[in-house]
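Asker: I need the structure of the sequence given here:
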Amino acid sequence: MRGQGRGGFRQASALEATLHACNEAATWAASVAFEKEARRPLELRKHTYAEIRVRWGLGAQAAQHAIKKTCDAYTTLKANLRAGRYGRPGSRRHARASGRPVVFRSQAAQPYDDRMLSWQHQARTVSIWTTAGRLKNVAFTGQAGQLEVLAAHRQGKSDLVFQGGTWFLIATCEIAEAAPNSHPVGLLGVDLGIVNIAATSDGARHCGRRINRKREQDRNLRSKLQKKHTKSAKRRAKRYAGKEARRNKDINHKISKRIVAEAERTGRGIALETLTGIRERARLRKPQRVKIHSWPFAQLGSFIVYKAKRARVPVVYVDPACTSQECSQCHHTARGNRPAQAVFSCRVCGFVEHADHNASHNIRQRGWMVWVCGAQSTAPELTLIA
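Answerer: Alright, predicted model coming up:
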């Protein structure tokens, strides 16, 4: 969203005050939920709704969303605790996460429904509720393709976000899923790894040594900042972490776009490894552990899936066990077949290939067997954020 002159400044001030009020109310509701163990919307509403309306001046819908946001945060926290993302029960990190109320940042995203936000797509403006009253004729912009998708497919709530000095409205768009190609001429195997983030059975390798050197620099800088323990170092580390995450996301988008475009161009599907438990299955040396834990493989997989769905490219998942040790020609499997990280040399038939490409051939072959047997795409339903 954007504004001009004094009007734009007044709009930004009203939106900022609204975010602060909504998040202060949500933080207070979180403390009440923690104290009274009321983690469900209906139950928490009885304890907080009236006071939120009076104390922070929120409208009925805004108060409801603040309460719902609080309950969703506790649901997410419970799931993360159960999944072990805060360590084992009894550990210091687990106790710290579970032993205190949830706190929201003053500029955390606030959901808006159609009663609080209306879109005028022809004029490219919105009318949005704030604590200072309803703002009308607030201009918004975006790429031409994004605006078309927004006008045709927007559904449900939108989130108001302030990031990097710019205001965003993140709208959820639901696009009807097109039927995937039911008769692909073959599959494109994709092997995900450490040195090369992705290698395909066509011989392409994405993100090699240059990206890994940059990742090493990121880790070294992060380590230096963490050792200083100063406020300025913490601020810099937080700012740099956001930059690193955006760069990794951009790389994953580019890799997934190229893979899907090649599969669509050649009329093929895509065979991927099942990523569940990849970090638990890996038996790596300490430097390699750092590398595999620092790259968002699940994000890359999800990007490939949703781009494939839009392009009508079928996706098949296969068991990744021993794909790096199996010969793609004679299928002899042994650790000795891989004498070096990048080299595959079969001890039985003598086949020599780049190790990642050999693994991608195995993934392609396993995927084709899965497809022939009728177990087609197991990808999740498509939901896009515009």
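
Asker: please count neighbours and contacts with C-alpha atoms only from this point.
Answerer: OK.

Asker: I figured T141 hits M1, correct?
Answerer: Yes - using Cα atoms under 8 Å, T141 makes contact with M1 at a distance of 6.4 Å.

Asker: out of the two, which sits in the more crowded spot?
Answerer: Neighbour comparison, T141 and M1: the larger count goes to M1, with 17 against 12 (by other Cα atoms under 10 Å).

Asker: separation between that one and C71?
Answerer: 29 Å (Cα to Cα, to the nearest Å).

Asker: one more, please, to line up against the first structure:
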Amino acid sequence: MKIVTQVKLMPDAVQASALRSTLRTVNDLACWVSEVAFAHGVPREYELRKHTYAHLKASGLGAQAAQHVIKKVRDAYTTLHANIRAGNLGKPKSKRRIKAESKPITFRPDAAQPYDDRCVSWQLDQQTVSIWTTAGRLKNVRFACSTDALKVLQQYRKGESDLIERDGAFYLIATCEVPEAEQYEPDGFIGVDLGIVNIATTSTGYQAAGRGLNRYRRRQVALRAKLQKKRTKSAKRRLKERSRREQRHVKNQNHIIAKTIVTEAERTGRGLSLEELKGIRTRVRLRKPQRVALHSWAFAQLGDFIVYKARRAGVPLVFVDPAYSSRECAQCGHVDRLNRTSQATFACRRCGVVAHADRNASRVLARRGADAWNAGRESRVPATP
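Answerer: Next up is the predicted model:
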């Protein structure tokens, strides 16, 4: 299982200048390679190398750096074409799709640049790196990270690392190959119902209320509106800062929620049953005031965090269809639109049970997860002759 670990570089003034100049150079050349690729109909990487490699070498890039610039450009076009095929950029004649297809891809001056082990070497005991730049190789560049991140790097770092610049600071994002723990046989399942009012509700009673996060987002929306009216350079800079701050805040909350859920499942020896929510934005029709709440809801990130933490801990995990889980009674299985009397209250019209709506839905998901797990286990058992 691949995860990424981020460390913050602590260069001196000369080293910082060399790193900044390197990023500017490689990204300017990446824009040039992108123009060449666009002019030649985006050929394959080997063919693109024939048109660009000599110029990149003559521009001062090393062999490996030149290869990485070409590969970065080709990967960007591969991602663009995949998004077009998936319909993520709209229909064939939409303005957004025409704009994406009509000009070459460009790269920001501080965009990430990949480094392999020949371009960057790690001295983890000293917490320093030796890294290639256009001004020569920089040695003994210090970095800072948490104790847990350093331990992961020492044990599992493998593959490329990306150098990025953010708000004047430099970071290395390293790829780590972490082995998955062996799954145990679950003693039942914990259903996890994801929502906006309550971010996550489990069938065991844990509830992560979304009131505080939603209040924080509303405050950020109001602040962004004030800054957008100014239209000054400093206002635009502050808008970017606030956007990243909000992302970090939401990411931290999702990490806490995911860790709590996975730890509870591991402690009780049970598995996790999650909703399959991919494509929910295209399936659900909402009024305009509700769209902001849905599109700012980081349910995909929370789901990804739960998945990778469960895989590291060996917790069995299944995805189930969430259709009508909010209308189905966990006690008798009766499905009725009128069972959901309000956002927070569920009252079954058949058996009369009254429960918190999200708690009832999580119990329905728990049962569906157990059924899916048992069905999969039975299908793996060979038939007796």
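
Asker: what's the TM-score for these two chains?
Answerer: Put the two chains on top of each other and the TM-score (TM-score structural alignment, normalised by the length of structure 2) is 0.92; 371 aligned residues with a Cα RMSD of 1.8 Å.

Asker: break down the stretch 251-385 of structure 2 into its strands, ranges please.
Answerer: 271-275, 317-320, 345-347, 354-356 (DSSP state E, counting those that start in this stretch).

Asker: quick one: closest of these to K309 of structure 2.
Answerer: Closest approach to K309 of structure 2 among the strands of the stretch 251-385 of structure 2 (Cα to Cα): strand 317-320, 10.6 Å.

Asker: now do the buried residues in stretch 273-293 of structure 2.
Answerer: For stretch 273-293 of structure 2, a neighbour-count test (16 or more other Cα atoms under 10 Å) marks S273, L274, E275, L277 as buried.

Asker: just tell me what R45 of structure 1 corresponds to in structure 2.
Answerer: If you follow R45 of structure 1 across to structure 2 using TM-score structural alignment, you land on R49.

Asker: can you tell me the helix or strand for its match?
Answerer: helix 45-58 (DSSP states H and E).

Asker: now do that helix: distance to the chain's middle.
Answerer: Relative to its chain's centre, helix 45-58 of structure 2 lies at 32 Å (Cα atoms, centre = their mean, to the nearest Å).

Asker: including distance to R219 of structure 2, could the strands of the stretch 251-385 of structure 2 go into CSV?
Answerer: Formatted as CSV, those follow (distance: least, Cα to Cα, whole Å):
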stretch, distance to R219 of structure 2
strand 271-275, 29
strand 317-320, 34
strand 345-347, 28
strand 354-356, 28
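
Asker: which of those strands sits closest to P179 of structure 2?
Answerer: Nearest to P179 of structure 2, of these and by Cα to Cα, is strand 317-320 at 16.7 Å.

Asker: ok, and the closest non-adjacent residue to the most centrally placed residue in structure 1?
Answerer: Taking Cα atoms, centre = their mean, the centroid of structure 1 lies closest to Q299, which sits 5.3 Å from it. Using Cα to Cα, 6 or more residues apart in numbering and skipping residues adjacent in sequence, the residue nearest Q299 of structure 1 is N252, 7.4 Å away.

Asker: now do the same for the one you found: its match in structure 2.
Answerer: Match for N252 of structure 1 (TM-score structural alignment): N254.

Asker: could you do V126 of structure 1 as well?
Answerer: Aligned counterpart of V126 of structure 1 in structure 2: V129 (TM-score structural alignment).

Asker: sorry, back to before: ok, the nearest residue to the match of R45 of structure 1 once chain neighbours are set aside - how many residues close by?
Answerer: Residue nearest to R49 of structure 2 in three dimensions, not counting chain neighbours: I70, with 6.8 Å by Cα to Cα, 6+ apart. I70 of structure 2: 22 surrounding residues under other Cα under 10 Å.
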